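*Asks:* Got a predicted model here, sequence first, then my questions.
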Amino acid sequence: MEDIRRHRNVKLMTDQKKLVKYTSKPSFDHFQIFNQHLVGIENKKVNILLNKPIYVGQAILDILKALMYEFHYKNNEAHVWRRYSIAFYGYSLCYEIMTDDVYKDMEIIKDHFDFSGYPQTHYLFSNKYKKMPGKFKDELDGVPIKEFVGLRPKMYSLIYDDGNTEQEKKTAKGIKKCAVKKQLKHANYKECLFQNVSTMNSMKLIKSQNHELFVNHIVKKGLSNFDEKRFWINHIKSYAYGHFKI
């Protein structure tokens, strides 16, 4: 959400008198010299109109967590799946489910799902909740996941069969998509999880400094199986802080 307090007044100066005028103000904060004829002056805003609800960002996350807990504890656990385990939990849920037909089970709680991405020939297909907030979506729209590795929130990899070939879907927070696609494989995620082998990934970024574009080559830590927001029993099993078993 936009933070009004961070707004600044920025002016480009070519006149020395105006430069002295704006740098002499109590609100003066910063300057940047671009060349011998051009200087940027940054002044803090003297008056601020707080017309943006900055608490909305936190409220959305709280509502999201409440929605996910309600789905998991009230609907899922009580009515549908008796044998399951949570493979991954963040702003999405990944379950390992032991059942005869998972899609028949999902039909029981279909009002919690947006099935608009499913093939139209699938008996669960429906546009009733298409793009409706508060509804869950199937990650692969009806295609079963063959293998899943979850390292941290927004850092996971899965394998699925699209009918012709075996495909991989990978995400890694903090790493550019092009680097994830070219440098990371599903095997790297498994190696990181089971052998505690982190990766170093390189990427090129286009940046601007003093209005001059340049390419910056950076190398940073990529895959890591350590999540500081969880209490770890071993390198695979963990509990949320506050869990009664800790």
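*Replies:* Sure thing, it's come through. Numbering: from 1, shown residues only.
*Asks:* all contacts plus neighbour counts: C-alpha atoms, from now on.
*Replies:* Will do.
*Asks:* Go through the chain and flag its longest helix.
*Replies:* In the chain, assigned by DSSP state H, the helix with the most residues is helix 56-70.
*Asks:* Now the residue nearest the centre of the chain: closest residue in space, sequence neighbours ignored.
*Replies:* Taking Cα atoms, centre = their mean as the criterion, residue 154 is the residue nearest the geometric centre of the chain, at 5.2 Å. The shortest distance from residue 154 to any non-neighbouring residue, by Cα to Cα, 6 or more residues apart in numbering, is to residue 173 (5.6 Å).
*Asks:* Second structure for comparison follows:
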Amino acid sequence: MENIEKRVNIKLVTHWENQGKALGAQDLIAKPQFHSLSIFSENLVAVQLRKTKLIYNKPIYLGFCILDISKTLMYDFHYNYMIKKFSKIKLLYTDTDSLIYHIFTNDFYTDIKPDLSSYFDTSDYDTNNIFEYPKLNKKKLGFFKDENNGKIMKEFVGLRSKMYAFNLENKTIAKAKGVNKCITKKMTMNSYKSSLFNKKVQYYSMLRFKSIKHTIFTQKLNKIGLSYNDTKRHILDNNIETLAWGHYKLR
């Protein structure tokens, strides 16, 4: 959804003083809504002016509604299905539309089999899968999908929002928002464990393309790749478990 407040008003001028009805750079800079300018050459200047009038013709409430409706669906699934279904379960990580659990049970796939048609999208499972799951609810809204398609998640480390890693049967999947894929491909579970247990902030060097005044160049950055400090949650003394800010145990 476009945020119209981010629209800018740019004037390209080739003269200092006014020429007829065309304002020159001198008058544009003198305007109260003047923001900044960029000089491209002796005869070309881009002047940015702040917007003095905005027409809110976009449904800006839509993003808020989508996030809140998603929360009701996620909470309903978590509290009214998973918590009631499994007596011993621990929520490890959640995002807008995903949940990662540690479930203590003998056979999770057998446990949920009677409820597949009500809660789960199994369309990505192989036709002859070992669980004997039928293909159901393909791409239907409100149904949950096993992203690993039956592959067992053996280990999980979550540091903060959109920064986690887990081991499957034959590979490691690492996620770190804002970090180039060529860097995350080299990250291991030990990288995440080291950050978590040793309280380390790990920096990584990466390259990116940047454009200033339409001149494209390569820039080398040294960014935080992994960090143990989750500012969106209260970290308990064991440095593993967290509580939401405002939790009654923090009062």
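*Replies:* That came in fine, so what should we check first? Given the structure is predicted, the values throughout are model-derived calculations rather than measurements.
*Asks:* Next, the TM-score between them, please.
*Replies:* Here the superposed chains carry a TM-score of 0.88, computed using TM-score structural alignment, normalised by the length of structure 1; 239 aligned residues with a Cα RMSD of 2.0 Å.
*Asks:* hmm, back to that, contacts made by the longest helix of structure 1 with the rest, please.
*Replies:* Helix 56-70 of structure 1 has contacts (Cα atoms under 8 Å, 6 or more residues apart in numbering) with 1, 91, 134.
*Asks:* name the element the second one belongs to?
*Replies:* For residue 91 of structure 1, there is no helix or strand it lies in under DSSP states H and E.
*Asks:* Let me see the contact set for it.
*Replies:* Contact analysis of residue 91 of structure 1 by Cα under 8 Å, 6+ apart lists 64, 65, 153.
*Asks:* Distance of the aligned partner of the first one in structure 2 relative to residue 43 of structure 2?
*Replies:* Structural alignment places residue 64 of structure 1 opposite residue 70 in structure 2 (criterion: TM-score structural alignment). With distances taken as Cα to Cα, to the nearest Å, residue 70 of structure 2 is found 53 Å from residue 43 of structure 2.
*Asks:* Looking at those two, which one has more neighbours?
*Replies:* Shown here are residue 70 of structure 2 and residue 43; by other Cα atoms under 10 Å, residue 70 has more neighbours (15 against 10).
*Asks:* Now do stretch 30-39 of structure 1: which range of structure 2 does it align onto?
*Replies:* The aligned range for stretch 30-39 of structure 1 is 36-45, by TM-score structural alignment.
*Asks:* How many residues are close by residue 148 of structure 1?
*Replies:* 20.
*Asks:* Would you mind measuring from it to residue 156 of structure 1?
*Replies:* Residue 148 of structure 1 sits 8 Å away from residue 156 of structure 1, going by Cα to Cα.
*Asks:* try residue 198 of structure 1
*Replies:* 14 Å.
*Asks:* Which one of these two is surrounded by more residues?
*Replies:* For residue 198 of structure 1 versus residue 156, the count of surrounding residues by other Cα under 10 Å is larger for residue 156: 20 against 17.
*Asks:* tell me which element the more buried one is part of?
*Replies:* Assigned by DSSP H and E, residue 156 of structure 1 falls within strand 155-161.
*Asks:* other SSEs contacting that strand?
*Replies:* Secondary-structure packing of strand 155-161 of structure 1 (3 or more Cα pairs under 8 Å, 6 or more residues apart in numbering; DSSP states H and E): strand 145-152, strand 166-172, helix 186-195.
*Asks:* relative to strand 155-161, how tilted is the last one?
*Replies:* Read it as helix 186-195 of structure 1. Orientation check (axes from the mean of the first three to the mean of the last three Cα atoms, to 10 degrees): helix 186-195 of structure 1 against strand 155-161 gives 130 degrees.
*Asks:* what comes up buried for helix 186-195 of structure 1?
*Replies:* Of all the residues in helix 186-195 of structure 1, those buried under the rule 16 or more other Cα atoms under 10 Å are 186, 188, 189, 190, 192, 193.
*Asks:* What residue, apart from its backbone neighbours, is nearest the first one spatially?
*Replies:* So that's residue 186 of structure 1. Distances taken as Cα to Cα, 6+ apart place residue 157 nearest to residue 186 of structure 1, at 5.9 Å, with adjacent residues excluded.
*Asks:* do the same with the fourth one
*Replies:* Beyond its immediate neighbours in the sequence, the residue positioned closest to residue 190 of structure 1 (Cα to Cα, 6+ apart) is residue 149, lying 6.5 Å away.
*Asks:* The one you found pairs with which position in structure 2?
*Replies:* Mapped onto structure 2 by TM-score structural alignment, residue 149 of structure 1 lines up with residue 157.
*Asks:* how much space between that match and residue 188 of structure 2?
*Replies:* The value you get for residue 157 of structure 2 to residue 188 of structure 2, if Cα to Cα is used, is 11 Å.
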